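Undergrad: Below are the sequence and a predicted model; questions follow.
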Amino acid sequence: MLYAAVEATWAVTGTTVQWKEHSAYAPGVQLFLAALALLAGGACLASTRTLARISRVVVAMALITALPVFVVGMNGLPIYFVTITTLSGVESATGLAQVLLNTAGAALLLLVGLSYRRRLRGDCPRCGRPHGGAADGPLAHPAASRAPRRTRVAVYLLMCGLLPWAGTKTVWTLGGDALGVAGDDWQRMSVASASGPSKATASAGIDVTVLAAMVGIFLLLGLLYVWGQVFPRWTVVLSGRRVPRLLPLIPAWLTGIPLTMYGVALLIIAPLMAAGVLPKIEPDPPFTTSAGITWFAEFGGLAFGGLGIGLVVAARSYSARTRPVCASATATAHRDCLRNPSPSGTLPGTTRPASGRQQDDS
């Protein structure tokens, strides 16, 4: 309702809401988004009730239709995050508000959809396991574990997509020439267009976007290894305590999904421009050739797409490995095990931990 009210107010008052550079939302689009938000809100309320089959299908279709729209609307979140953290200024306050509203809407719709799917399957809407009793009791958290080897290898390969983009920017910041761009021209324009801390880092020959990518890599490693679930010793006060599950998951999902969309778009557009299917971008200083811009766009697609997909893959593994279970579900499993013990001596629905290499892949 809040989202719909804001969109309708902007449409009626003719407020400019930036969608991308030099583009704004049309009033008709804003009214459509307001109507879609009301539809999604009604579906969320209906998802908690006992419904007939046709009503369940309608609710599911409403959630499935609305969620991608909100996800696409949060595409500019990483860009705003970088500009805010570097104190470079926000280009459009209404554009930032729109992205935040879409982000909140996408996150809430995703949680409602997940809970609704579990409820339809007869599972606990909170932990996803079938059990009796209420779904608001204490939770049992699994032991800390690192991601399976296949997941780690996949994420490392995706991280390699950062190398051409970060390497080119590093060459420029060190004064070298690449892709038809002179290092001196790049440094001069970077310092002139930067502000706040980003201006200081640019003056020191450090690109702030490369630093942001390093933060993304740090988050990736935390999602893959045990120290992302239990605070390591170097955190001093927090050492040995369990990391709140949503602390790494929220930034991973909110950053990984928009980066994936942005990176994949660049990976598609750059080859089309090189093949002449799409018009080539006219060189704009410090670039001197259209080919240089096209190659840099391709490098950006590899970097942003690789980092975004890596965050999504790592976050999915982290979410599965750290998902808590209602204590009542654990108690039910123990009772079932005592009544019907399995030959292997393990709880129903579980497997005996393997050793060595098999344990790492389990």
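TA: Nice, thanks for sending it over.
Undergrad: all contacts plus neighbour counts: C-alpha atoms, from now on.
TA: Fine.
Undergrad: Quick check: S317 vs L311, distance?
TA: According to Cα to Cα, to the nearest Å, S317 and L311 sit 10 Å apart.
Undergrad: Neighbour count: those two, which is higher?
TA: More crowded of S317 and L311, by other Cα atoms under 10 Å: L311, with 32 against 18.
Undergrad: residues in contact with that one?
TA: V155, L220, A252, W253, T255, G256 (Cα atoms under 8 Å, 6 or more residues apart in numbering).
Undergrad: Return the subset of the residues you listed lying in helices.
TA: V155, L220, A252, W253, T255, G256 (DSSP state H).
Undergrad: what number of residues lie near the residue nearest to N102 when sequence neighbours are not counted?
TA: Nearest non-adjacent residue to N102, counting by Cα to Cα, 6 or more residues apart in numbering: F70, 4.9 Å away. Other residues within reach of F70, judged by other Cα under 10 Å, total 22.
Undergrad: put this beside the first:
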Amino acid sequence: MTLLRMVMALPDPRFSTPRVLGVDDFAIRRGQTYSTYSTVLTSVEDQRVVDVLPTREAGPLAAWLIRHPDVEIICRDRAGAYAEGARRGAPDALQIADRIHLWQGLGRAVETCVAAHRDCLRDPSPSGMLPKATRLTSGRPQDDQAPVGRRAARRKAAHTLTHELFAQGHSRRAIARHLG
């Protein structure tokens, strides 16, 4: 208890306005909608929390930036409210996208592109690992109760082929390599 009293008696740490400010939202309560989200402001260079704003709106961010004019770079997600708040509160600051949102956007773009050109891609499995008769050819299921969509059809065909190969005595590792 003495140690806790001593720590509690310490003054709150002072911080200088960060040069590079990170702006992102977080859920106040787990599994809630965006109405229960707040904004966390971080110093990107020091990796510490600078402040927490009560909402995800432009007004509080703009007001905070006006009170702290030394911010040069604002690293944020693509939320329109954060863009507007940064524009109003620090018009001279450079706004950049944060790394996680860039990676997420890139991942979605690659996934969409690959899905659109899936038929152009070759089978990446090395030839000769398993008998030629067991290779996937069309990717279409053979029974009457075919699932809807090409992805579901390929999944069902791969599932059937997996069981056939296992019944033929191939190891799980060899089947996994073959099917990729």
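TA: Right, received. Where do you want to start? Predicted model, so just to flag it, every value in this text is computed and none were measured.
Undergrad: How close are the two chains, by TM-score?
TA: Comparison of the two superposed chains (TM-score structural alignment, normalised by the length of the second structure) gives a TM-score of 0.27, and 81 aligned residues with a Cα RMSD of 5.3 Å.
Undergrad: rewinding a little: return the member of the ones in helices among the contacts of L311 of the first structure nearest to L120 of the first structure.
TA: Of all those, W253 has the smallest distance to L120 of the first structure: 24.9 Å, by Cα to Cα.
Undergrad: tell me which element the closest residue to that closest one other than its chain neighbours is part of?
TA: Spatial nearest neighbour of W253 of the first structure, chain neighbours left out: V312 (6.3 Å); criterion: Cα to Cα, 6+ apart. Assessed by DSSP states H and E, V312 of the first structure sits inside helix 290-322.
Undergrad: Would you mark the buried spots in that helix?
TA: 290-319, 321-322 (16 or more other Cα atoms under 10 Å).
Undergrad: for stretch 21-30 of the second structure, same thing?
TA: The neighbour-count check on stretch 21-30 of the second structure (16+ other Cα under 10 Å) flags L21, G22, V23, D24, D25 as buried.
Undergrad: Tabulate those residues (TSV), appending distance to R67 of the second structure and secondary structure.
TA: Shown next, in TSV, are these (distance: Cα to Cα, whole Å; DSSP: H, G, I helix; E, B strand; the rest coil):
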residue	distance to R67 of the second structure	secondary structure
L21	14	strand
G22	16	strand
V23	16	strand
D24	19	strand
D25	20	strand
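Undergrad: Which parts of the first structure are strands?
TA: For the first structure, the strands defined by DSSP state E cover 18-20, 23-24, 139-140, 325-326.
Undergrad: Figure out which of these is closest to V112 of the first structure.
TA: Closest to V112 of the first structure of the strands of the first structure is strand 325-326 (Cα to Cα; 18.1 Å).
Undergrad: Packing partners of the closest one?
TA: Helices and strands in packing contact with strand 325-326 of the first structure are listed as strand 139-140; criterion 3 or more Cα pairs under 8 Å, 6 or more residues apart in numbering; DSSP states H and E.
Undergrad: Does anything pack onto the strand it packs on? Which helices or strands?
TA: Secondary structure elements in contact with strand 139-140 of the first structure, counted by 3+ Cα pairs under 8 Å, 6+ apart, are strand 325-326, helix 327-339.
Undergrad: Break down the second structure into its helices, ranges please.
TA: Applying DSSP H to the second structure gives helices spanning 2-9, 58-67, 80-89, 99-116, 150-167, 172-179.
Undergrad: Those into CSV, with extra columns for mean neighbour count and distance to T42 of the second structure?
TA: Formatted as CSV, the entries for those read as follows, by neighbours: other Cα atoms under 10 Å; distance: least, Cα to Cα, whole Å:
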stretch, mean neighbour count, distance to T42 of the second structure
helix 2-9, 9, 23
helix 58-67, 19, 12
helix 80-89, 20, 14
helix 99-116, 12, 14
helix 150-167, 15, 42
helix 172-179, 14, 44
